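Visitor: below is the sequence, then the predicted model.
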Amino acid sequence: MDWKLEVVVVPVSDVDRAKVFYEEQTGFTVDHDTRIRDGVRVVQLTPPGSGCSIVVGTGVTEAPPGSLKGLQLVVPDIDKAHGELVARGVEVSPVQHFEAGARVDGRGGDWNSFVFFSDPDGNGWAVQESPAG
């Protein structure tokens, strides 16, 4: 039996602001924006090429806005991903790698090149380069 991760709920304080950030600045696709009933709105967005989506909304989580850390995307070209995020106005770290447990500027070896950013509420994202092939 396959167990596929489909959705991660991202706690935000302003659904419209989060929707704009994820759609326009990170390039996620809006799958739907649904008001289920008073006080419950679900906005599902999916990163390009991903099998897993995120949900922002009202009435969908009790987690405090900005409390989610360690969300991770994987890309084939970290420099291109960095450039796309910068061009879309995302405040993103330089390309970095881990060395002795610390983040150091510059590319690392296989699976060790990253950029980091946060959404407007402070939910933390990492973008990691996968090795070629």
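Guide: Received it, and whenever you're ready, just let me know what you need. Residues are numbered from 1 along each chain as shown.
Visitor: going by C-alpha atoms from here, please, whenever you check contacts or count neighbours.
Guide: OK.
Visitor: select the longest helix from this protein.
Guide: Ordering each helix of the chain by length in residues (DSSP state H) puts helix 78-87 first.
Visitor: tell me the helices and strands packed up against the helix or strand that it is followed by.
Guide: Per DSSP states H and E, the first helix or strand lying C-terminal to helix 78-87 is strand 96-99. In terms of contacts (3 or more C-alpha pairs under 8 Å, 6 or more residues apart in numbering; DSSP states H and E), strand 96-99 is packed against strand 102-105, strand 114-118.
Visitor: what about the shortest one, distance to the chain center?
Guide: In terms of C-alpha atoms, centre = their mean, to the nearest Å, the centre of strand 102-105 is set 20 Å apart from its chain centre.
Visitor: next up, a structure to set beside the first:
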Amino acid sequence: MTMQMKLELAIVPVTDVDRAKAFYTEKIGFHADHDHQVNENLRFVQLTPPGSACSIAFGVGITKMQPGSLEGGLLVVEDVRAVREELVKRGVDISEIDVQPWGDFAHFSDPDGNRWSFQQLPRRA
């Protein structure tokens, strides 16, 4: 039997939920799926990158990870140069393009220091 698994949610540890939500939706362009304040100790915010089947979540009372401890979040895009140009216009501090044999990358961090990369896959023959 072959087991099928789909990653559908990744937790991002943040200090300020509203600041993180504004950054990911207004600056990066994620879609706001849910924002539920269950009680004073539990708030759940779920956002999805455009075109992605996997979402991110953060909030209050959902993780014990230290804010800013996420490293290696990877968002695959068709044109990393165009994405970088758009994010620079939106005020995102994003690296120059890093060209590697396995793809072209641009790196950024959210306000808490969680580190992400955009990757444009190399053209295949």
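Guide: All right, it came through fine. Computed from a prediction, not measured in an experiment: that's the story for all the values here.
Visitor: what's the TM between chain one and chain two?
Guide: Superposed pair, TM-score by TM-score structural alignment, normalised by the length of the second structure: 0.92. Supporting alignment: 122 aligned residues with a C-alpha RMSD of 1.2 Å.
Visitor: related to what we said a few turns ago, the longest helix of the first structure maps to which residues in the second structure?
Guide: Mapped onto the second structure using TM-score structural alignment, helix 78-87 of the first structure spans residues 80-89.
Visitor: ok, and what's touching that stretch?
Guide: Lys27, Ile28, Val77, Ile94, Ile97, Asp104, Phe105, Ala106, Phe118, Gln119, Gln120 (C-alpha atoms under 8 Å, 6 or more residues apart in numbering).
Visitor: the second one matches what in the first structure?
Guide: Read it as Ile28 of the second structure. Under TM-score structural alignment, Ile28 of the second structure pairs with Thr26 in the first structure.
Visitor: contact partners for that match?
Guide: By C-alpha under 8 Å, 6+ apart, the contact set of Thr26 of the first structure is Pro47, Leu85, Arg88, Val90.
Visitor: what sits against Val99 of the second structure?
Guide: Contact partners of Val99 of the second structure, counting by C-alpha under 8 Å, 6+ apart, are Phe105.
Visitor: Val15 of the first structure too?
Guide: Val15 of the first structure neighbours (C-alpha under 8 Å, 6+ apart): Val43, Val56, Gly57, Thr58.
Visitor: can you check Gln46 of the second structure too?
Guide: Ala32, Asp33, His34, Asp35, Ser55, Ile56, Ala57, Phe58.
Visitor: likewise Val10 of the first structure?
Guide: Counting by C-alpha under 8 Å, 6+ apart, the residues that Val10 of the first structure touches are Ile54, Val55, Val56, Pro65, Leu68, Asn123.
Visitor: switch to 7 Å and redo it
Guide: If a contact means C-alpha atoms under 7 Å, 6 or more residues apart in numbering, then Val10 of the first structure has Ile54, Val55, Val56, Leu68 as its contacts.
Visitor: so what corresponds to it in the second structure?
Guide: Under TM-score structural alignment, Val10 of the first structure pairs with Val12 in the second structure.
Visitor: now its match: how far from Val38 of the second structure?
Guide: As for Val12 of the second structure, its distance to Val38 of the second structure is 19 Å (criterion: C-alpha to C-alpha, to the nearest Å).
Visitor: check Asp93 of the second structure too.
Guide: Separation of Asp93 of the second structure from Val38 of the second structure (C-alpha to C-alpha): 33 Å.
Visitor: the two: which is more packed in?
Guide: Asp93 (14 against 10; other C-alpha atoms under 10 Å).
Visitor: burial check on the aligned partner of Gly68 of the second structure in the first structure, number of neighbours?
Guide: Matched to the first structure by TM-score structural alignment, Gly68 of the second structure sits across from Gly66. Gly66 of the first structure is flanked by 17 other residues according to other C-alpha under 10 Å.
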